[in-house]
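Enquirer: pasting a predicted model and its sequence here:
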Amino acid sequence: MAEEPVVIELTDSGVQFSTTVGLIYVFNLIVGTGALTMPAAFHSAGWLVSLVTIIVLAFTSYVTVTFMTEAMGIANAALRAEQQGQPEEYRNVSPGTVSESSPLLQDKAGHEDSFEITHRVEMGKMAKLFFNKAGISLFNLCIIVYLYGDLSIYAVAVPKSLRDVACTYSGSGTNNSCNQTVGDKDPCWEGVDLNRDNAYRIFVAVFICLLGPFVFFNVQKTKYLQIVTTIARWLAFGLMITLTVIKLAQGKGQGKPLVGDVSGIPNLFGVCVYSFMCHHSLPSLVTPIRNKSRLNSVLGGDYVLILVFYAILSFTGVFTFAKVEDLYTLNFQPNECGRQAITHVKFFEYFLALFPVFTLSTNFPIIAITLRNNLQALLARPHYSQFVNRYLIALLGIVPPTIVAIITNQVDFLVGITGSYAGTAIQYVIPACLVLLGRRRVPELQARLGGEQLHCSPFRHKAWVYGVLVWSGLCVIFVTVNHIITRS
């Protein structure tokens, strides 16, 4: 019996959206709660050293973003070439699978479309196309550790923030909680038989019930969630910046940051090195963009906006406050223990306390969908039922993080591992390797399909690729030093 040809599994880009919407998605994914740890890091390392460092980090991250867009174009061409070589009956994949339901290469498409990003090819699929078995195994380990870790962190951080705002019990029969620590077993509210730990678990259940179902859809289905949380996020950021600018304009700024302090560099690096990371979700965010004619330039503009925003947020903070808290929103909290509050408006205080909720609630569906797509690329098979390929694998994306969140609300170790080491691979190593190996296939693909690469990285020389790999090693060293210092 003749061997059955392998069906090329493709994932549809879904409903398209404008470039502006795409940039909002990218911006929302990049600018997370990590921005709230930057002002303290700027304060410890000095404003000039911090500015130079963050510019370098933004540039290197943008370089690897362009590597990703180029690799996505090559991957689309590679799949077109593979599908051309299949019998006609295997080019259309049944709707019961996770595959595209129409031929990838339409007859009307000319050679100029061969390298266009028309179908979502996740990192997992690109790894299968370009890496050997060892590379695929290492990739799967990195992406799964990173994305599962991220989702676990989000599933803990949002309910924990909601719990901390909602629970009003401050101590044993006293209103002064300055010298008291409220534990998980303490009541959530005075006179109510519900401790803080159980209240946290209730918030975990509510969070998963509200945002978990998004894992079954495409990123486009989160459009209105993105818009609402974007407005809330910018109101929070704008409020923090406005309050500090008012203080500075009144001559009440108390901060006197150093120009530079070498001892603060490891902490600065540890905080900021992943502040421009979006690479793992680029296929889901970029593919549906309707007009990709200036994709790399537009992404570059997004990176510049994010860099400027980080600088404004951090500089206004370090020059306003004599002491910048590790989590910047704490500088805007109610007047406690004699500390002078920057605002006495209760709405502002609670609104800023809920900032992590706005930010992480936006990112959770995107990360969950990205994990689902990669799990489908790894596990889905044409002969599996739609229930397995579409629903069961999707559940594998959110069930483990939910279990972690229910068991514990302490994920410091997880943050260190996923952010420091798996994050380095996702942001630097994997994009560099994908584009390096993908470029080797370009001559063959052009000979077979014709056309030119439409999304080439402006950093074409191999030296850029090898430079990124060296940089990733330096990042690991700096972050490891930071872990050692902070835990000693």
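Expert: Arrived safely.
Enquirer: drop to CA atoms for contacts and neighbour counts, all remaining ones
Expert: Fine.
Enquirer: tell me the contacts of residue 334?
Expert: 341, 343-344, 346, 349 (C-alpha atoms under 8 Å, 6 or more residues apart in numbering).
Enquirer: assign it to helix, strand or coil.
Expert: Of the three states, residue 334 takes coil under DSSP: H, G, I helix; E, B strand; the rest coil.
Enquirer: what lies in contact with the helix or strand hosting residue 352?
Expert: Of the helices and strands defined by DSSP states H and E, residue 352 is found in helix 346-353. With contacts defined as C-alpha under 8 Å, 6+ apart, helix 346-353 is touched by 161, 165, 236, 239, 329-330, 332-334, 343.
Enquirer: what of stretch 254-269?
Expert: 38, 41-50, 53, 317-323, 475, 478-479, 481-482.
Enquirer: one more: stretch 155-162?
Expert: 200-201, 203-204, 207-208, 353-354, 356-357, 360-361, 401-402, 405, 408-411.
Enquirer: do that again at 6 Å, thanks
Expert: Under the criterion C-alpha atoms under 6 Å, 6 or more residues apart in numbering, residues 200, 203-204, 357, 405, 409 lie in contact with stretch 155-162.
Enquirer: alongside the first one, take a look at this:
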Amino acid sequence: MAGEITETGELYSPYVGLVYMFNLIVGTGALTMPKAFATAGWLVSLVLLVFLGFMRVCDWDLTACLCPSKESFMTTTFVVEAMAAANAQLHWKRMENHQKEDDGDSSTASDSDSLLQDSHERAEKRPILSVQRRGSPNLFEITDRVEMGQMASMFFNKVGVNLFYFCIIIYLYGDLAIYAAAVPFSLMQVSCAIDNDSCGVEAHTKHNDTDLCWGPLRRADVYHIYLAVFTLLLGPFAFFDVQKTKYLQILTSLMRWIAFAIMIVLALVRIGRGQGQGHPPLADFSGVRNLFGVCVYSFMCQHSLPSLITPVTSKRRLTRLVLLDYVLILAFYVLLSFTAVFCFRGDSLLDMYTLNFARCDVVGVAAVRFFLGLFPVFTISTNFPIIAVTLRNNWKTLFHREGGTYPWVVDRVVFPTITLMPPVLVAFCTHDLESLVGITGAYAGTGIQYVIPAFLVHCCRKDTQLAFGHGTLNKHRSPFRHTFWVGFVLLWAFSCFIFVTANIVLSETKL
């Protein structure tokens, strides 16, 4: 399954890469999806989820874009094509450097026979290099891990690079705010249920933050106490580097799949016994705003594609494997959300779906109730330090000057502080996870999932033509190679931005 270890990491088979991508995408967003489904209606939710995941085409030419025979995830293929173009440029620079070194070595030789032999060798190399520069598919082999930030610096101008980092930073801030709110919220729900009802029925009931939890302490007070403890325990990791988390990630992935399997099975059992209480509407467009953001957030993986795809040993059928991954993820989301909305009443579904199982009539075993209730605490807590360090490093890259270094205070205090404080303040003000996920996905998520890949593939195609000539074949080019698809993605992203903003304004006006 795993092969040799190179500078790109440990190599693995395409199917292991498929599992890694599945684990990356299916995370916190999946836990907020059932409530979003119940709010927007199951039919609208299903249509939007499918549309955001796939585009239907039969021929990759513009004239045949409506024929329904094959599906592919468009912007993921855009990122893969940009990765291949970036690798081609890196490979070509290496080849040119080798040629210069060979020329330099031969010029210092004193032996005339050796000089003659070297000149013949260079003559043999140059035609090969010129052929490769005109478009050898080997140049586009994805062997180097080129992160999105590096691709942005290669294909974008200075303004584009700054906008890229701004979008990534806003998204990571949203991620951290979601994590900082989810853990204290779950702890508050479970601990208040234990205090008020030993069976845990209270965890399933809707509450106001002013309701009492521990003696004179309100639920909001308990939430803020947990938030302070969470910040004090995990916040310091933002000031250091987080490494060697492989086995911790394996453990959390195992816990995640056990939790998801338990929830799906329990919901199916209740529905099968006729105990399902959910009667979701077909459509309720007032809930589409949050649903859109949740769906975008739940399919996010573009920012991590270089780390996932580069170590794959065989990339010959990469597009098909990505397609298969999204089909499986779509099926999983539909199964989880549909069992939830038909098992529980829409008005009783909580932002964090695991908390709906903290009831004796749903789960008879106390250990399982506590495991599901505290599941977000364990899994999210392991991801928070990694995301925090990633955000801190992006801040450093954004303000980095060539050849310059940061003072110790700026490097070790200022950057970690501006990384940690904003999401903690947001979590202090609200624990509305559905809105946090919806806004993060609808704005920053739209930029990462649609806008950045579209501009990346457009710019990399122009650079490839300039560097290697017209007619160059990128072996990993997107099936959506017509310029129309780039414009379509950007138009869709702009429409989503306008729709979500108008929906928020209208919601605030009604309030």
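Expert: Here it is on my side, so go on. Predicted model only: the values in this text are computed from it and were never measured.
Enquirer: selecting buried members of the contacts of stretch 254-269 of the first structure in PyMOL, what would you type?
Expert: In PyMOL, this line selects whichever of the contacts of stretch 254-269 of the first structure come out buried by 16 or more other C-alpha atoms under 10 Å:
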select buried, resi 38+41+42+43+44+45+46+47+49+50+53+317+318+319+320+321+323+475+478+479+482
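Enquirer: from what I can see residue 192 of the second structure touches residue 213, true?
Expert: Yes - under the criterion of C-alpha atoms under 6 Å, residue 192 of the second structure makes contact with residue 213 at 5.2 Å.
Enquirer: out of everything not next to it in sequence, what's closest to residue 465 of the second structure?
Expert: residue 472 (6.9 Å; C-alpha to C-alpha, 6 or more residues apart in numbering).
Enquirer: what about residue 7 of the second structure, distance to residue 307 of the second structure?
Expert: 12 Å (C-alpha to C-alpha, to the nearest Å).
Enquirer: these two: which has the busier surroundings?
Expert: residue 307 (16 against 10; other C-alpha atoms under 10 Å).
Enquirer: residue in the first structure matching the more buried one?
Expert: Counting by TM-score structural alignment, residue 307 of the second structure corresponds to residue 284 in the first structure.
Enquirer: which SSE is that match in?
Expert: Using DSSP H and E, residue 284 of the first structure falls in helix 282-286.
Enquirer: spatially nearest residue to the aligned residue in the first structure for residue 45 of the second structure (excluding sequence neighbours)?
Expert: In the first structure, the residue matched to residue 45 of the second structure (TM-score structural alignment) is residue 50. Distances taken as C-alpha to C-alpha, 6+ apart place residue 42 nearest to residue 50 of the first structure, at 5.4 Å, with adjacent residues excluded.
Enquirer: how far does the helix or strand the one you found falls within sit from its chain's centre?
Expert: In the assignment (DSSP H and E), residue 42 of the first structure maps to helix 38-45. Centre-to-centre, helix 38-45 of the first structure and its host chain are 22 Å apart (C-alpha atoms, centre = their mean, to the nearest Å).
Enquirer: check the mean deviation of that helix from the second structure.
Expert: Following the fit onto the second structure, the mean deviation recorded for helix 38-45 of the first structure is 2.4 Å by mean C-alpha distance after the TM-score superposition for the first structure.
Enquirer: let me know the angle separating the helix or strand that that helix is followed by from helix 38-45.
Expert: Using DSSP H and E, the helix or strand that follows helix 38-45 of the first structure in sequence is helix 47-84. Calculated by axes from the mean of the first three to the mean of the last three C-alpha atoms, to 10 degrees, helix 47-84 of the first structure forms an angle of 130 degrees with helix 38-45.
Enquirer: over to residue 242 of the second structure. Which of the three states is it?
Expert: Strictly by three-state DSSP, residue 242 of the second structure counts as coil.
Enquirer: how about it: what's its closest non-neighbour residue?
Expert: Leaving aside its sequence neighbours, residue 242 of the second structure sits nearest to residue 386 (C-alpha to C-alpha, 6+ apart; 6.3 Å).
Enquirer: follow-up on the earlier one: now the residue nearest to residue 50 of the first structure: how far from residue 413 of the first structure?
Expert: 24 Å.
Enquirer: what about the counterpart of residue 261 of the second structure in the first structure, helix or strand, and which?
Expert: By TM-score structural alignment, residue 261 of the second structure lines up with residue 238 in the first structure. Assessed by DSSP H and E, residue 238 of the first structure sits inside helix 223-249.
Enquirer: how close does that helix sit to the second structure?
Expert: With mean C-alpha distance after the TM-score superposition for the first structure, helix 223-249 of the first structure averages 1.3 Å from its match.
Enquirer: now stretch 147-160 of the first structure
Expert: Averaged out, stretch 147-160 of the first structure is 3.2 Å away (mean C-alpha distance after the TM-score superposition for the first structure).
Enquirer: and that stretch, how far out from the chain middle?
Expert: On C-alpha atoms, centre = their mean, the centre of stretch 147-160 of the first structure falls 12 Å from that of its chain.
Enquirer: ok, now stretch 402-414 of the second structure?
Expert: The answer for stretch 402-414 of the second structure is 29 Å, by C-alpha atoms, centre = their mean.
Enquirer: run a quick neighbour tally on residue 254 of the second structure.
Expert: 13.
Enquirer: try the one 10 residues further on
Expert: Neighbour count of residue 264 of the second structure, defined by other C-alpha under 10 Å: 17.
Enquirer: setting aside sequence neighbours, what's the nearest residue to it?
Expert: residue 336 (6.0 Å).
Enquirer: what does the one you found align to in the first structure?
Expert: Checking TM-score structural alignment: residue 336 of the second structure goes with residue 313.
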